[in-house]
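Visitor: Sequence plus predicted model, see below.
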Amino acid sequence: MKVRLLLTSWFKRYGDGKDFLEIEVQEGSSVEDVLKKSGIPFDEIGFVHSGGKLKHMSEIVADSEELKVFTRIIGG
């Protein structure tokens, strides 16, 4: 099944300038599985949303689901 990973500006470098990646995963895969296949380092990821709701790494994704990945919140 395919999951679309929407990339915010910080992460577009992992999508060759595109604002999304299409990730092929097996049915029953989790958010963490999708992110592992994306190649985005986990230490750069702050949180993931889908449908306006926070997704936990262990949650199972659905076919054609869109996940949006955000950076960690930093400031000074």
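Guide: Yep, it's here.
Visitor: hey, let's count contacts and neighbours off CA atoms from now on
Guide: Noted.
Visitor: Quick one: the strands in the chain, in order.
Guide: 2-7, 20-24, 45-50, 53-55, 66-71 (DSSP state E).
Visitor: same for the shortest one, what does it pack against?
Guide: To tie it back to what came earlier, the one meant is strand 53-55. Packing partners of strand 53-55 (3 or more C-alpha pairs under 8 Å, 6 or more residues apart in numbering; DSSP states H and E): strand 45-50.
Visitor: Tell me the buried residues in the strand it packs on?
Guide: For strand 45-50, the neighbour count (16 or more other C-alpha atoms under 10 Å) marks 47-49 as buried.
Visitor: Next one for the comparison:
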Amino acid sequence: MKVKLLLTSWFKRYADGKDFLEVEVPKGSSVEDVLKKSGLPFDEIGFVHLDGKVKRMSEIVSDSEVLKVFTRIIGG
């Protein structure tokens, strides 16, 4: 099944400047499984949204789901 990741500006550099990545994962995969397979640096991911709600890393994703990925909040 395919899951689409919408990327915030920081992550676009890992997708050749595109706004999204499509990740092919087996049925029953979790949000964490999708993110790890995406090639995004997992330690830089802050949280993931689906329809305006935060998704836990352990939640199972559905085919054609669209997740928005945000970076950790950093500052000085």
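Guide: Received, thanks. Treat the numbers as computed from the prediction; the structure is a model and nothing was measured.
Visitor: Could you export the strands of structure 1 to JSON lines, including columns for distance to E32 of structure 1?
Guide: Below are these laid out as JSON lines (distance: least, C-alpha to C-alpha, whole Å):
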{"stretch": "strand 2-7", "distance to E32 of structure 1": "12"}
{"stretch": "strand 20-24", "distance to E32 of structure 1": "12"}
{"stretch": "strand 45-50", "distance to E32 of structure 1": "10"}
{"stretch": "strand 53-55", "distance to E32 of structure 1": "10"}
{"stretch": "strand 66-71", "distance to E32 of structure 1": "11"}
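Visitor: Which one of those strands lies nearest to S38 of structure 1?
Guide: Of all the strands of structure 1, the one in closest proximity to S38 of structure 1, counting by C-alpha to C-alpha, is strand 20-24 (6.8 Å).
Visitor: Contacts for that closest one next, please.
Guide: 1-7, 12, 15, 34, 37-38 (C-alpha atoms under 8 Å, 6 or more residues apart in numbering).
Visitor: What subset of the residues you listed is buried?
Guide: Buried among these by 16+ other C-alpha under 10 Å: 2-7, 15, 34, 38.
Visitor: so what's the corresponding residue of structure 1 for S29 of structure 2 up against?
Guide: Using TM-score structural alignment to pair residues, one finds that S29 of structure 2 aligns to S29 in structure 1. Counting by C-alpha under 8 Å, 6+ apart, S29 of structure 1 touches 60-61.
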